[in-house]
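Visitor: Dropping a prediction and its sequence here:
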Amino acid sequence: MLKRVVLFLATNMAVLALLSIVMSLFGINAQSMSGLLVMAALFGFGGSMISLLSSKWVAKRAAGLHVIEQPRSDVERWLVDTVARQAQAAGIGMPEVAIYDAPEINAFATGANRNNALVAVSTGLLRSMDHDEAEAVLAHEVSHVANGDMVTMALLQGVLNTFVIVLARLVGRVVDGFLSGDREGGGGLAYYAIVFVLEMVFGLFASMIAMWFSRHREFRADAGGAALAGRQKMVAALRRLSLNQGQNTLPKQVAAFGISGAIGHGLRRLLLSHPPLEERIQALEAGSVDGEAALRQGLLA
């Protein structure tokens, strides 16, 4: 996670340099509050929207997906038919269905909207799960699509990015002004160094918020999967996933999308994209999240 934050900040600095040139051409003053908000929104939402719009393209190439256009086997035909049935029940367009080569039990969904999505499963899942368990995993992924989780996550990330950029610069001006004795503050090398450090700190807290939402959406997708495939099938699928808990060979570009999450305790747990499988199973068995309601909310979104 620290490496991801550092990469985010390095990209931030590079893009800000480009944005400063563009904004100067259009006469936007980044030192003013309005200029700062414009700059922050351009960068904060620009990156997350580009990631969202390119998510399918990136996933296909990063994970080496085989998209099923014409089923070549009974397994591929079953996958396509099952996703088609679940998509119709969830009220979304037919997603692309794909398989990727990986030893662990895993699957993921991505896409810019509910009618232009992608659902992919690993070869390890096809080898290790029976039809009922695999059906539940597919239902979980279809529920992610129906709930609009990819779009919501991108919007949330855009808002968080914007706040990080704005707060880092506002606080940076105050700190730089206090240290330099200049009431205005900002503009010097010390200011940019302070902003860099503040972006790391605020970026870490922003990541915690984003990961909290990511964990919440997993509970909703489990409940939606139970509504589409059956509660016992969904519970059985999560129990099967516990056999390879912590294993995730997906490329970093799509690793957070996988149904099989990482393991963490203490403060590390705050940066996990998935809740522990034991908690997900308990939530399903207790019925603490209404799967039908989650799907209806997705349909109305």
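Guide: That came through fine.
Visitor: contacts and neighbour counts: CA atoms only from here.
Guide: Fine.
Visitor: My assumption is that Thr110 lies in a helix; please confirm.
Guide: No - assessed with DSSP: H, G, I helix; E, B strand; the rest coil, Thr110 is strand; it does not lie in a helix.
Visitor: was I right about it contacting Ala117?
Guide: Yes - Thr110 is within contact range of Ala117, at 5.7 Å (criterion: C-alpha atoms under 8 Å).
Visitor: who has more neighbours, the two?
Guide: A direct count of neighbours by other C-alpha atoms under 10 Å for Thr110 and Ala117 places Thr110 higher, at 32 against 22.
Visitor: For Leu36, see how far away that one is.
Guide: From Thr110 across to Leu36, the span is 32 Å (C-alpha to C-alpha, to the nearest Å).
Visitor: which neighbours do Thr110 and Ala117 share?
Guide: Common contact partners of Thr110 and Ala117 (C-alpha atoms under 8 Å, 6 or more residues apart in numbering): 56, 145.
Visitor: Please give me every residue in contact with Met23.
Guide: Contacts for Met23 (C-alpha under 8 Å, 6+ apart) come out as 29-30, 39.
Visitor: Can you tell me which of those residues is nearest Leu16?
Guide: Among the contacts of Met23, Met39 lies closest to Leu16 (C-alpha to C-alpha), at 8.1 Å.
Visitor: Can you tell me how far that closest one is from Phe202?
Guide: Per C-alpha to C-alpha, Met39 is found 17 Å from Phe202.
Visitor: Please look at Leu204 and Arg4 and confirm they touch.
Guide: No - between Leu204 and Arg4 there is no contact under C-alpha under 8 Å: 10.0 Å.
Visitor: Same drill for the two, tell me which one is more crowded.
Guide: Neighbours were counted for Leu204 and for Arg4 using other C-alpha under 10 Å; Leu204 has more, 18 against 12.
Visitor: In addition, the following structure is provided for comparison:
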Amino acid sequence: MFKRIALFLATNLAVMVLLGIVLSVLQNVFGVTLGNNGVLLVFAAVFGFGGSLFSLAISKWVAKRTTGMHVIDQPRNEHETWLYNTVRRQAEAAGIKMPEVGIYDAPEINAFATGPSRNNSLVAVSTGLLRAMNRDEAEAVLAHEVSHVANGDMVTMALIQGVLNTFVIFLARVVGRIIDSAISGNREGGGLAYYAIVFVLDIVFGLFASIIAMWFSRWREFRADAGGASLAGREKMIAALQRLASTYGQSTLPSQVRAFGISGSVGGGLKRLFMSHPPLAERIQALRDAPAQAATVRG
């Protein structure tokens, strides 16, 4: 948890410095004032959505580069043939274009899906998953990831993050200006005290935004589990999650795609607020409690 928060603080510091430089340049060149909330909101939206949408656009490229995965263009053996054909069958049943299929070298049981759209996506599995899971369990994991793609989770997450980023940037500066004005009498802000206040507010509001984003991330995992049960069968999905629970370890996925992996989370209290995945026991129970018709196999 502390590593995640430290990374978050460092990221917000970089955003604050960059935004401060840009606003200062615009103020000097075009006469843009920090007191103009309409202009500030526009620039907050440009920065807020720009970063998340750019990350979405390059997500497949980043995943391939950071994991060093092998993308299956032509299956080289029986295992790759099964993996490729299973994803193709599930994609057809889910009504999406065939994703790229990749295998990356990692010891843990994991898989993820990413990509800029439902019809331009990537589904990847770890070598650890292929070694540890039987085919019924692996089929359920693939169905879970295909469901993420079919649900449009990558795009939705990017849009939610863009909205949250926009309001963090905007509100931190509006509230910072109010606080700075109350303390110093400077209505326009822009002084050293103003930027110090904004930095603190970036962190505080950013933490609240992160809690909201992680809540959505946990909710979409339940939905992807239900989709996986629909595509592969409820008992297979439950068995896959039970296998994950029995071998849970720290994910080695890069941070850019970690929230899209299937591995569960552990912990409670404040740590739970920042978890991208619900505890595996809760996910298994949700599948057991689901109506029988929600777990029927398509196609």
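Guide: That came through fine. None of the values given here were measured: they were computed from a predicted structure.
Visitor: quick one: which of Met39 and Phe202 of structure 1 has more around it?
Guide: With neighbours defined as other C-alpha under 10 Å, Met39 of structure 1 and Phe202 compare such that Met39 has more, 22 against 18.
Visitor: can you tell me how far the more buried one sits from Ser32 of structure 1?
Guide: Counting by C-alpha to C-alpha, the gap from Met39 of structure 1 to Ser32 of structure 1 is 10 Å.
Visitor: so the equivalent of Gln250 of structure 2 over in structure 1, which of the three states?
Guide: Counting by TM-score structural alignment, Gln250 of structure 2 lines up with Gln247 in structure 1. In the three-state summary, Gln247 of structure 1 is assigned as coil, counting by three-state DSSP.
Visitor: Alignment lookup: Glu141 of structure 1 to structure 2.
Guide: Match for Glu141 of structure 1 (TM-score structural alignment): Glu145.
Visitor: Not counting its neighbours along the chain, what's nearest that match?
Guide: Distance criterion C-alpha to C-alpha, 6 or more residues apart in numbering; nearest residue to Glu145 of structure 2, sequence neighbours excluded, is Ala113 at 5.4 Å.
Visitor: Could you do Phe178 of structure 1 as well?
Guide: Phe178 of structure 1 sits nearest to Gly185 (C-alpha to C-alpha, 6+ apart), 7.8 Å away.
Visitor: Make sure that neighbour is actually in contact with Val171.
Guide: No - judged on C-alpha under 8 Å, Gly185 of structure 1 makes no contact with Val171 at a distance of 10.0 Å.
Visitor: need the contact list for the aligned partner of Met150 of structure 1 in structure 2.
Guide: Using TM-score structural alignment, the partner of Met150 of structure 1 in structure 2 is Met154. Contacts here follow C-alpha under 8 Å, 6+ apart; on that basis Met154 of structure 2 touches 56, 114-117, 148.
Visitor: Which helix or which strand is home to Met154 of structure 2?
Guide: Using DSSP states H and E, Met154 of structure 2 sits within helix 153-184.
Visitor: how big is the offset of that helix relative to structure 1?
Guide: Compared with structure 1 after the fit, helix 153-184 of structure 2 shows a mean deviation of 0.6 Å (mean C-alpha distance after the TM-score superposition for structure 1).
Visitor: Now do the helix or strand just after that helix: which range of structure 1 does it align onto?
Guide: Next along the chain after helix 153-184 of structure 2, taking DSSP H and E as the criterion, comes helix 192-232. Mapping helix 192-232 of structure 2 onto structure 1 (TM-score structural alignment) gives residues 189-229.
Visitor: Tell me roughly how far the matching stretch lies from structure 2 on average.
Guide: Following superposition, stretch 189-229 of structure 1 is found to deviate from structure 2 by 0.2 Å on average (mean C-alpha distance after the TM-score superposition for structure 1).
Visitor: starting at the chain centroid, how far to that stretch?
Guide: The chain centroid and the centroid of stretch 189-229 of structure 1 are separated by 9 Å under C-alpha atoms, centre = their mean, to the nearest Å.
Visitor: can you check stretch 7-26 of structure 2 too?
Guide: Stretch 7-26 of structure 2 sits 22 Å away from the centroid of its parent chain (C-alpha atoms, centre = their mean).
Visitor: No more questions from me, cheers.
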